[in-house]
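Participant: Pasting the sequence and the predicted model now:
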Amino acid sequence: MSLNRVLRRCTTATAALAATAAACLLAPAPATASTPGSGVALPPPHAGFDYQIGGAYTPPAGVRVVSRDHAAAPAPGLYNLCYVNAFQAQPGAEKEWDKDLLLRDGDGDVVYDGEWGEAVLDIRTANKRQRIAAKVNGWIDGCANKGFQAVEPDNYDTYTRFPDLLQASHAKAFIKLLSAHAHREGLAVAQKNTPDLAASRAETGLDFAVAEECGEWNECGIYTDAFGAHVLVVEYSAKGLRTACSGWGDRLSIVRRDVGVSPAGSAEYLRQTC
């Protein structure tokens, strides 16, 4: 399973974006934002949140929103996000994909996201996007059948790590296929990270955001500008939690987890809130 993007910062971010992020951190956020997915239910804002993509467990008291891997079952009685790795293959799962759907470099070698050992999917053409979406949409169908209320497609930001091969336009075109399908299944769709594309949420059909380390990197305001209070924040450091809570603790859903997003009962498990 691809867990999170901790330590992975977009090296192509511009100074202008950084300045915008810092300014947004100080600006008040609107309480609500328009919703591209007509008729879908969004997670309640400023609610207890738990990030369980590394393994499901009984949610702590006060939790109303949970994110779990698509192989897991939703938590009864709560708002559940269904995590899918949409832009990269799971570690060791390359054989589950047609060979031509794996991104290749100029030498013909499969391109890997080295930090996680995940082969990158080739979303550069409309035909390949349609074929990749068909597989991912099958997972989304499973999410809907299990009773999840939303889907969290991970690695929307893959293009930022391979700028010589992938473009933002490829990512937006692909996520539009997933969001349209999810909406037909009655599921809301989260924008996972990728602050530089938050302003495109109406174009891409994304309904709310899951932002890792927006407190750590002063990016929370970028997400609230686009999604209002419908932002779920995951931090992995004490500093990030302090910043997120001090700036946004009265309006956003915020949780700190251990880097491995370990299930409760394991030695690495850590969960803190504002």
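Facilitator: Yep, that arrived.
Participant: going forward, measure contacts and count neighbours with C-alpha atoms only.
Facilitator: OK.
Participant: so who does Ala33 touch?
Facilitator: 226-230 (C-alpha atoms under 8 Å, 6 or more residues apart in numbering).
Participant: Would you mind checking which of these is nearest to Tyr79?
Facilitator: Using C-alpha to C-alpha, His230 comes nearest to Tyr79 of those, at 13.1 Å.
Participant: Tell me the buried residues in stretch 236-243?
Facilitator: By neighbour count on 16 or more other C-alpha atoms under 10 Å, the buried set for stretch 236-243 is 236-237, 240-243.
Participant: List the neighbours of it that are in contact with it.
Facilitator: Identification of contacts with stretch 236-243 by C-alpha under 8 Å, 6+ apart yields 6, 213-217, 235, 254-259, 273-274.
Participant: what about burial for the residues you listed, which qualify?
Facilitator: Neighbour-count burial (16+ other C-alpha under 10 Å) is assigned, among the contacts of stretch 236-243, to 213-217, 235, 254-259, 273.
Participant: For the residue nearest the centre of the chain, give me its contacts.
Facilitator: Taking C-alpha atoms, centre = their mean, the centroid of the chain lies closest to Lys192, which sits 2.1 Å from it. Residues near Lys192 by C-alpha under 8 Å, 6+ apart: 152-156, 209-212.
Participant: These in strands, which ones?
Facilitator: By the criterion of DSSP state E, membership of the contacts of Lys192 in strands covers 152-154, 209-212.
Participant: thought Leu232 was touching Gly249?
Facilitator: No. Using C-alpha atoms under 8 Å, Leu232 makes no contact with Gly249, being 11.1 Å away.
Participant: With secondary structure and distance to Thr160 as new columns, can the buried residues of stretch 236-243 be given to me in CSV?
Facilitator: What follows is the buried residues of stretch 236-243, written out as CSV (DSSP: H, G, I helix; E, B strand; the rest coil; distance: C-alpha to C-alpha, whole Å):
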residue, secondary structure, distance to Thr160
Tyr236, coil, 21
Ser237, coil, 23
Gly240, helix, 22
Leu241, helix, 25
Arg242, helix, 27
Thr243, helix, 25
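Participant: Got another one to weigh against that:
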Amino acid sequence: MRRLPPALVVAVAVMAVLAAVAGLAACSGGHDRAAGTRAGVWQPRPGLAWQWQLDGKVDPSVDVPVYDIDGFENTASDVARLHRDGRKVICYVNVGAWEDFRPDRDDFPRSVLGRPNGWHGERWLDIRRVSALRPVMERRFDMCRDKGFDAVEPDLVEGYGNDTGFPLTAHDQLRYNRMIADIAHERGLAVGLKNDLAQIPQLLDDFDFAVNEECAQYGECALLEPFIAAGKAVFHVEYAEPTAGFCPVARGLRLSSMLKKPELGTWREPC
């Protein structure tokens, strides 16, 4: 569970909605990327059911068309097994924080490591250092491509709203997030925007779907409507709200919603 502080999202909510409407209007004149027609890249459509499992070896028994699993912890054989069952598979990769438990931990220069982010063994990255970080992220996305994944879920793409130890700005985040999207697309992978609701109007064209945590709990789900309007799926989870409380709204918005436990094991309760 990795979220921007709710106060920052609320502060930009009205601005984001208005900008999104304006942005969609501007893109209505045949902009292929906004329409979700990027050549050779999977485009998940609104309403697709999904499974999100980051804890433990993937359990392929859940009957849904989309799986989102850890890119390091799962093998090409795991991805192939899901493909044989007719599933599309998303590769979870952390792009905003260093993790001391990953095999490529020594590839990061010490100078890009910031403050701990609250998760054991993790430290924020200085996303301004794109020349240092891009090669590492390219190798990670190469891994996703080579294992046969269809898409990537880049995590922690809203460091500018946190106490990272670096003076990150919204502009820094936009530049970095667009770089991440480009790296994915260069490899034929779809890419999802994880949370970062405040920058949806600026990033809608760059990302093929969204992944969101707890928009219902914080009253933010309407901020995701631009993705749905563009024909792009929003894969959404809640951790504390009961399904009876958020599923009616989720169905109305055509979100792909379910209740999960924060450790993101196999258990799920879909809408």
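Facilitator: It's in. Here the structure is a predicted model, which means the values were calculated and not measured.
Participant: Tell me which of the contacts of Lys192 of the first structure persist in the second structure.
Facilitator: Of those, the ones still in contact in the second structure (both residues aligned by TM-score structural alignment, their matches' C-alpha atoms under 8 Å) are 152-156, 209-211.
Participant: Which stretches in the stretch 151-274 of the first structure count as strands?
Facilitator: 188-192, 208-212, 231-235, 253-257, 271-272 (DSSP state E, counting those that start in this stretch).
Participant: For these, give me JSON lines that also has distance to Ala41 of the first structure.
Facilitator: Shown next, in JSON lines, are those (distance: least, C-alpha to C-alpha, whole Å):
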{"stretch": "strand 188-192", "distance to Ala41 of the first structure": "6"}
{"stretch": "strand 208-212", "distance to Ala41 of the first structure": "10"}
{"stretch": "strand 231-235", "distance to Ala41 of the first structure": "14"}
{"stretch": "strand 253-257", "distance to Ala41 of the first structure": "16"}
{"stretch": "strand 271-272", "distance to Ala41 of the first structure": "26"}
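Participant: between these, which one is nearest to Arg129 of the first structure?
Facilitator: Comparing these by C-alpha to C-alpha, strand 188-192 comes nearest, at 17.8 Å.
Participant: what's the closest one aligned against in the second structure?
Facilitator: Aligned using TM-score structural alignment, strand 188-192 of the first structure spans residues 190-194 in the second structure.
Participant: Would you mind getting the average deviation of that stretch from the first structure?
Facilitator: Here stretch 190-194 of the second structure, set against the first structure after superposition, deviates by a mean of 0.4 Å using mean C-alpha distance after the TM-score superposition for the first structure.
Participant: Give me the buried positions along that stretch.
Facilitator: Along stretch 190-194 of the second structure, these residues count as buried under the neighbour rule (16+ other C-alpha under 10 Å): 190-194.
Participant: What of stretch 89-108 of the first structure?
Facilitator: 89-90, 94, 101-104.
Participant: and what of stretch 87-100 of the second structure?
Facilitator: Under the neighbour-count criterion of 16+ other C-alpha under 10 Å, stretch 87-100 of the second structure has 87-99 buried.
Participant: Stretch 62-71 of the second structure now?
Facilitator: 65-71.
Participant: just stretch 226-240 of the second structure next, same as before
Facilitator: 226-239.
Participant: tell me the secondary structure for Ala134 of the first structure?
Facilitator: Three-state call for Ala134 of the first structure (DSSP: H, G, I helix; E, B strand; the rest coil): helix.
Participant: Contacts only, for it.
Facilitator: With C-alpha under 8 Å, 6+ apart, Ala134 of the first structure has no contacts at all.
Participant: so how many other residues sit close to Gln130 of the first structure?
Facilitator: 17 (other C-alpha atoms under 10 Å).
Participant: Please report how far it lies from Pro153 of the first structure.
Facilitator: Going from Gln130 of the first structure to Pro153 of the first structure by C-alpha to C-alpha, to the nearest Å gives 16 Å.
Participant: before we move on, what about Ala238 of the first structure?
Facilitator: Separation of Ala238 of the first structure from Pro153 of the first structure (C-alpha to C-alpha) stands at 26 Å.
Participant: One more: Leu26 of the first structure?
Facilitator: 29 Å.
Participant: Those two: which has the busier surroundings?
Facilitator: Pro153 (23 against 13).
Participant: didn't the more buried one look like it was pressed against Gln88?
Facilitator: No. If you go by C-alpha under 8 Å, Pro153 of the first structure and Gln88 don't touch, sitting 10.3 Å apart.
Participant: the helices in the stretch 151-274 of the first structure, which residues?
Facilitator: Here the stretch 151-274 of the first structure has its helices, by DSSP state H, counting those that start in this stretch, at 158-161, 168-184, 201-204, 220-227, 238-248.
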